[in-house]
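Peer 1: Have a look at this prediction, sequence included:
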Amino acid sequence: MNQMLHNIKKTSSELGIKDTLLYIFDRLLYKISFKTLILHKYYITQQPVSQDCLVPAGKGGDIEIAQIGPDHPLLQQMDRPFSVLQKRFANGGHCFSARKGEQFAGNLWLNFDKYQEDEVRCTYVLQPKGQAAWDYDVFVLPKYRFSYVFAKLWDEANKVMRQRGIGHVYSRINYYNIASLQAHKRLGSRIIGSLFFINLGRFQCAISLHFKPTLTFSLNRDVFPEVHIGATEEH
């Protein structure tokens, strides 16, 4: 009992009261529904494409950043099923890889104009068209998390986005993923809204007070309703 209270107190200090209660409610629903009822809450973040380099001149010279395609051998070292990575490319994904020597060190993915969610059924449509990107699965191997890998990945991604005339990059972050929220905040990111998804078997309901449409329903696993994310949205 004392351990449970300690865990709740710790979670509350990280998430705040509202998200802590949501987390407890979510876990309870998941258990009593025999893992069939799942609640997702995402924060949508927006950050400006940086005009400056994050890595000081002369630093991180042993880290190689490259944009790789669906046939690159480095994909085999990534912590994702190969079929998932191929689907990302098919859906317009652009993969930036980091390596030290011949070893994979991290990756960052971007989509331009739209992104098909891989956790729920949803396609984020970014507006204005041609001026926004979506970042996801930013990952650095634990042993390189105190190196320049993360910063060099973002430097390369920002360079590509500047060349395309993109002003903002968006992301969705699980409400309980404090580490990711803080990492994005350090890059100048801010929360512009939230989305709720309720999944029960094939049924899905999506709710948002910040983006359009406000409410969508889906019974078809192959249909991904669109949610429009624009640069004028406010939290």
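Peer 2: Arrived safely.
Peer 1: CA atoms for contacts and neighbours, from now on please.
Peer 2: Noted.
Peer 1: who touches the helix or strand hosting residue 197?
Peer 2: Residue 197 is part of strand 190-200 when elements are defined by DSSP states H and E. For strand 190-200, the external contacting residues (Cα atoms under 8 Å, 6 or more residues apart in numbering) are 36-47, 120, 184, 204-211, 233-235.
Peer 1: mind listing what's buried in it?
Peer 2: 190, 191, 192, 193, 194, 195, 196, 197, 198, 199 (16 or more other Cα atoms under 10 Å).
Peer 1: okay, now the one to match up with it:
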Amino acid sequence: MKSRVHQTVRQIGWYNGAWYALSVLFFRLSGGRWQVFKYRFMAQAVAREPLCRGRGRAIEVRELGAGETPAAMARPAAVLAQRYAQGARCLGAFRAGELLGFLWFTLAPYQEDEVRARFMPAPARAGWDFDVQVLREHQLGFAFARLWDTANGLLAARGVRWSCSRISAFNAASLAAHRRLGALELGGAVFICCGSWQWMAATISPYVHLSRGPASFPHLRLEPPCSTSTT
């Protein structure tokens, strides 16, 4: 555990590393009842040109219905049901029938399933993507790019110019991947969860929020620029 904390601190810097160490300490002392989540809010322009440029043709990307989620996705059934109930859509990347990775997105406000919060991308010009993952043994291939090429096509067809997301400030690899794609940072937030209580401090409205139960949560509006020059 100590080695993992040290490695993460080296990757994300001392400030975020201190928050990460605090999250590990809270989790261990409370037996999992106290948790700290630190997010960066990103806006990635919907690309007009494909990322793969003809590569990765053996990878099939298709939309998954509510009844065909592969076991390899390893998400609780209740979480998946909540996502589909909100109108979220899931893309899966496959090769020879094997799941390589997946990407979730929605064009509606999204009720987060990790903390109590509703994320609200600017209507008409922004969507929301979440839980984007390529399975470890396939991360060096074209699954990530193929997923985004398909997602970009679906978003562009609806006139959407940006896809917003929340990325853990403790996940250096994911933050780096978004920055390589030219994503902009819109702000950040820290959530401290202690049993049924949740405190939030954010750089975007409503800035501070206290929740004492499931019925109370902040509404965080994400406002990417009105235009993009991404090609």
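Peer 2: Cool, got the structure. It should be emphasised that the depicted structure is a prediction, and the values quoted were computed from it without experimental measurement.
Peer 1: Does residue 175 of the second structure fall in a helix, a strand, or a coil region?
Peer 2: Residue 175 of the second structure falls in the helix class when you classify it by DSSP: H, G, I helix; E, B strand; the rest coil.
Peer 1: all strands for the first structure, in order.
Peer 2: 37-48, 63-68, 94-100, 103-112, 114-116, 123-127, 132-140, 168-174, 190-200, 203-207, 215-218, 226-230 (DSSP state E).
Peer 1: Out of those strands, flag the one nearest residue 87 of the first structure.
Peer 2: Between residue 87 of the first structure and the strands of the first structure, the tightest spacing by Cα to Cα is seen for strand 114-116, at 10.1 Å.
Peer 1: Just give me the residue right at the centre of the first structure.
Peer 2: Most central in the first structure under Cα atoms, centre = their mean is residue 136, positioned 3.8 Å from the mean C-alpha point.
Peer 1: Tell me the counterpart of it in the second structure.
Peer 2: Alignment note (TM-score structural alignment): residue 136 of the first structure maps to residue 130 of the second structure.
Peer 1: Go ahead and confirm its match touches residue 103.
Peer 2: Yes - with contact defined as Cα atoms under 8 Å, residue 130 of the second structure reaches residue 103; the gap is 6.8 Å.
Peer 1: Can you find the partner of residue 220 of the second structure in the first structure?
Peer 2: Checking TM-score structural alignment: residue 220 of the second structure goes with residue 227.
Peer 1: Please tell me I have it right and that match contacts residue 122.
Peer 2: Yes - with contact defined as Cα under 8 Å, residue 227 of the first structure reaches residue 122; the gap is 6.9 Å.
Peer 1: related to what we said a few turns ago, dump the strands of the first structure to TSV, plus distance to residue 20 of the first structure.
Peer 2: What follows is these, written out as TSV (distance: least, Cα to Cα, whole Å):
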stretch	distance to residue 20 of the first structure
strand 37-48	12
strand 63-68	38
strand 94-100	34
strand 103-112	29
strand 114-116	28
strand 123-127	26
strand 132-140	24
strand 168-174	13
strand 190-200	15
strand 203-207	19
strand 215-218	24
strand 226-230	26
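Peer 1: Those strands: which one's closest to residue 10 of the first structure?
Peer 2: Nearest to residue 10 of the first structure among the strands of the first structure is strand 168-174; the distance by Cα to Cα comes to 17.7 Å.
Peer 1: Where in the second structure does that closest one align, residue-wise?
Peer 2: Strand 168-174 of the first structure maps onto residues 162-168 of the second structure, going by TM-score structural alignment.
Peer 1: residues in contact with the matching stretch?
Peer 2: 37-46, 121, 125-130, 174-175, 222, 224.
Peer 1: distance from it to the first structure after superposition?
Peer 2: Compared with the first structure after fitting, stretch 162-168 of the second structure deviates on average by 1.0 Å (mean Cα distance after the TM-score superposition for the first structure).
Peer 1: Compute the distance from the centre of that stretch to the centre of its chain.
Peer 2: Relative to the chain's own centre, stretch 162-168 of the second structure is displaced by 6 Å; criterion: Cα atoms, centre = their mean, to the nearest Å.
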